[in-house]
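need coordinates for the below:
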Amino acid sequence: MYMVKKNDITSVVDDPNSVIPICQLNIPGNRPGINCVPKEQVSYAKDLLKVIHPELTTRTASYKCGQPGVYPYLTENDILNIASSKAETSDISQCRTDLNNLQVLLINNPQWGLRVVALKNVYTKDAEFSPIQSTDVVVQHRASRNVAITLIDPSTPLSCLLLNTLYSAGSTIFVVSVLTLLLFGIQRFYKYYMSYKKRKSEEVYSMVEQIIDIITQETEGEGAEPYISVDHVRDTLISPQNREKMSAVWDAAVKFIQKNESRVRMEVQSVDGEDCRVWRWVSSSSPKRSAAWQGQAFETQEGSVNNPTVSPTPCLKIRHMFDKNDNNPNLRTVLQDVILEKCGDNCNILHVDIERSSCCVYVKCASPAGAGAVYRSLHGWWYDGRLITVRYLRLERYMQRFPESPAAPPYLRLSRPRRAEHT
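Got it, this is the predicted structure:
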């Protein structure tokens, strides 16, 4: 009845061990096309399977290869259309009978590699279905027209396996690349943020230094007022075109002085008939206490935003370790001992000197690493009520200022016995 080409399913369906439920007239309950197949129609049902099997195999392979709009099954309408195109007659009712008989044979012979299934949603044409194990269940689903035939364990074409492998590898590479770029972006952002934070912190501390310098210069001279206008200091340090841009730095510096600088007090004074904020330099009337370290204002250990990752030079310039009123003739030796005691003997300090006009201490170490250790030991600490700030100084500049400074050991040592404990 059908024009059949020999294919790999032929030997399977013609296996003598196949279960063929032949309809017997003397057996009650035999129903052709439901639970049995008339003997003369068995070959027609097998021929129908041989006709649809190549198309089912092609569709399944296309589905596994990811071809859109293709599904791994043949519905009853699909089978009837294929059967009518391959049949020697155009009797659609006979094709329907052969299909019913084929469904009975497939349920009884799962070893053929095909199964009858019920589609979960015939209207959406998706690939979800459930196997049918009983011929009685097939009859129930026929009325819903959601019965289909599919392969039990379809093989994937080699070309599809290769494409799927390449796609999987490509997807993995894409995901890894995206994650790598994301991590790289986060790292760059973090470095930028830390650099920005460090730069802003340095701007604030630099502004604090300049403010204190102006306050001391303007208030400590003979006959000078003991206070100075806050706005005057701002206008002196920041040009008009930069005031808006530097407002955040200025505000942070003002807050820092109010919170941490005990020698400066903010007041409201009448200046030229107008009330305005002023800074007053507070001088102590009590005898000068012995100089000592009073703690750290901000973090300077390795990894901190206030500590350069690499020490660029072996030379340092230290501010605020003394003031202009300090007339001690042995001041250089005193400060040298203070630095050596604070930093320890591993910094390999070659030379220490002071400049009274700028109230700065200069330190030269044997290596940039030693200078870095001194930087971390002193920068940001409170000493004798003053906030110590340290900056790196180029070696050539240092040698211009102190040409007689040594370039090799011996290293400096304390001129007095080391104290048992210091803060």
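
please make it C-alpha for all contacts and neighbour counts, starting now.
Will do.

packing partners for the lengthiest helix in the chain?
Ranked by residue count, the top helix of the chain under DSSP state H comes out as helix 158-219. Applying 3 or more CA pairs under 8 Å, 6 or more residues apart in numbering; DSSP states H and E, one finds that helix 158-219 contacts strand 227-229, helix 230-237, helix 247-260, strand 274-281.

now render those as JSON lines, adding distance to residue 292 and mean neighbour count.
As requested, the helices and strands packed on helix 158-219 are arranged in JSON lines below (distance: least, CA to CA, whole Å; neighbours: other CA atoms under 10 Å):
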{"stretch": "strand 227-229", "distance to residue 292": "27", "mean neighbour count": "22"}
{"stretch": "helix 230-237", "distance to residue 292": "30", "mean neighbour count": "15"}
{"stretch": "helix 247-260", "distance to residue 292": "16", "mean neighbour count": "16"}
{"stretch": "strand 274-281", "distance to residue 292": "21", "mean neighbour count": "18"}
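
could those be laid out in a markdown table, adding distance to residue 186?
Rendered in a markdown table, the data for those read as follows (distance: least, CA to CA, whole Å):
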| stretch | distance to residue 186 |
| --- | --- |
| strand 227-229 | 45 |
| helix 230-237 | 37 |
| helix 247-260 | 26 |
| strand 274-281 | 43 |
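
how big is the angle separating the longest helix of the chain from strand 274-281?
Using axes from the mean of the first three to the mean of the last three CA atoms, to 10 degrees, the inter-axis angle of helix 158-219 relative to strand 274-281 is 90 degrees.

now helix 158-219, how far from the centre of its chain.
Averaging C-alpha coordinates over helix 158-219 and over its chain gives two centres that are 10 Å apart (CA atoms, centre = their mean, to the nearest Å).

mind checking the SS state of residue 322?
When the structure is split into helix, strand and coil by DSSP: H, G, I helix; E, B strand; the rest coil, residue 322 lands in coil.

let's see this one next, to set against the first:
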Amino acid sequence: MAVIVDLVRKNPHWGISIASRDKKTPAASVYGAVWFTVDSPHMPVWCRVKRAVMQVFYQLLFVAAGLLVCGVVVLVLRYRRRHQDEETKEVYHLVERIIDIMKRHNDECQVNKSLEPYLAIPHVRDMLIPLQLRRKKQGVWDKSVKFLAANESRIREETQHVKGEEFAVWRWIGGFPSNGKNKVWQGQAFGENCDVGYNLLPYSPTNCLKIRNMFDADVECGQDWHIYVQDAILEKCKENKGILHLAVDKTSKEGCVYMKCMTPDAAGEAYRALHGWWFDGNLVTVKYLRLERYHERFPDAANSTVPLVPSNNKMRSLSQPYHRSPLERS
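Now for the predicted structure:
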């Protein structure tokens, strides 16, 4: 070993250096020599190509690993967002069905006086959610109950004894007499920027709409309350210049208003402006109707060609700040 070190030192033109254990510090003596390094190694072309290919391969592998991690993160975030959107739709739909059940039960109580004017909350849940799905849907149900307690004034929660056992129950108390003048839009059920309303279609299949829960026929009074309902819709859709016909079904138990627009796009704009909003304490829902069916019900609508505008410019229905629901704040 000493002879080799001595030869290397005497022939610096060989381009060989002697290093200590850390491979960087030159060896101070023969006994400290551990590594020999070639300053300018001569490598065959194949070795150079192989070395370059491996360097590129490792760099690409590092980049691919980074892209893979980013892709997984994006997929997880999309899954969480889709899951939240689907859950919100379920809550929305469940709230609608609960309100319908309570309305129907109240109507039945008016006919059959032997019925109790309330329903146990667990009983309503059992009516809506199959047994095999109750544990899975418990979170959706809890959010629906919370949402109704915070936003639906027509349903009151109380405690009653049902067949000897104490239950939390819902009682339909309806609304108070109204002449329509104080009806206002109160905000969107799941946030003003939410686009996940139940049954929200990516396109507009027709230019006619059926709008539910705009009023409660049992409590409306006065001769022109329906005018205020029409004005509220036109004020909410004030940017929409394609509404040609509106009809308020004054006897509807569902508070229905029918709308015909100039084009399917105009109907889609009205749909997005109204569906899933609170109006006068009611959760408004909208669905599309076929043009032929609309004209069968309202023949005069076939001749409507002039866009409608509110009966005045006071914008009463937009006079209060929008309410933010607990689900939007959570």
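
still on that earlier bit, so which of the helices and strands packed on helix 158-219 of the first structure is nearest residue 157 of the first structure?
For those, distance to residue 157 of the first structure was read as CA to CA. The smallest value, 67.7 Å, belongs to helix 247-260.

could you point out the helix or strand that follows that closest one?
Per DSSP states H and E, the first helix or strand lying C-terminal to helix 247-260 of the first structure is strand 264-271.

for that following strand, packing partners?
helix 247-260, strand 274-281.

please tell me which residues of the second structure the helix or strand following the last one aligns onto.
Proceeding N to C from strand 274-281 of the first structure, the next assigned helix or strand is strand 293-296, under DSSP H and E. Residues 185-188 of the second structure are the counterpart of strand 293-296 of the first structure, counting by TM-score structural alignment.

the matching stretch vs the first structure, mean deviation?
With the two structures superposed, stretch 185-188 of the second structure lies on average 2.7 Å from its match in the first structure, counting by mean CA distance after the TM-score superposition for the first structure.

before we move on, the earlier item: can I get the helices and strands packed on strand 264-271 of the first structure in CSV including distance to residue 293 of the first structure?
Rendered in CSV, the data for those read as follows (distance: least, CA to CA, whole Å):
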stretch, distance to residue 293 of the first structure
helix 247-260, 14
strand 274-281, 21
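
for residue 399 of the first structure, find the nearest of those.
helix 247-260 (33.2 Å).

mean per-residue distance, the closest one to the second structure?
Helix 247-260 of the first structure sits 1.8 Å off on average (mean CA distance after the TM-score superposition for the first structure).

which residues sit against that helix?
Applying CA atoms under 8 Å, 6 or more residues apart in numbering, the set of residues contacting helix 247-260 of the first structure from outside is 200, 203, 204, 205, 207, 208, 234, 264, 265, 266.

and the last one, how many neighbours does it have?
It refers to residue 266 of the first structure. Number of residues near residue 266 of the first structure (other CA atoms under 10 Å) recorded here: 17.

and if you look at the second one?
The criterion is other CA under 10 Å. On that basis, residue 203 of the first structure has 17 neighbouring residues.

now swap in the first one and tell me
Residue 200 of the first structure has 16 neighbours, counted by other CA under 10 Å.

try the fourth one
By the other CA under 10 Å criterion, the neighbourhood of residue 205 of the first structure contains 19 residues.

that one maps to what in the second structure?
Correspondence of residue 205 of the first structure to the second structure, assessed by TM-score structural alignment: residue 92.

one step back: looking at the helices and strands packed on strand 264-271 of the first structure, which is closest to residue 227 of the first structure?
If you check each of those against residue 227 of the first structure by CA to CA, strand 274-281 wins as the nearest, at 4.1 Å.

that closest one corresponds to what range in the second structure?
Per TM-score structural alignment, the counterpart of strand 274-281 of the first structure in the second structure is residues 165-172.

show me what contacts residue 279 of the second structure?
183, 184, 185, 186, 187, 214.

and what of residue 241 of the second structure?
Residue 241 of the second structure makes contact with 266, 307, 308 under the criterion CA under 8 Å, 6+ apart.

one step back: how far out from the middle of the chain is the match of strand 274-281 of the first structure?
Centre-to-centre, stretch 165-172 of the second structure and its host chain are 31 Å apart (CA atoms, centre = their mean).

so how far does it sit from its counterpart in the first structure?
Distance for stretch 165-172 of the second structure, averaged over aligned residues: 2.1 Å (mean CA distance after the TM-score superposition for the first structure).

likewise for stretch 70-81 of the second structure?
Stretch 70-81 of the second structure versus its aligned partner: 3.3 Å mean (mean CA distance after the TM-score superposition for the first structure).

how about residue 213 of the second structure, what's its match in the first structure?
Residue pairing (TM-score structural alignment): residue 213 of the second structure is matched to residue 320 of the first structure.

which residue packs closest to its match, ignoring adjacent ones?
residue 388 (5.5 Å; CA to CA, 6 or more residues apart in numbering).
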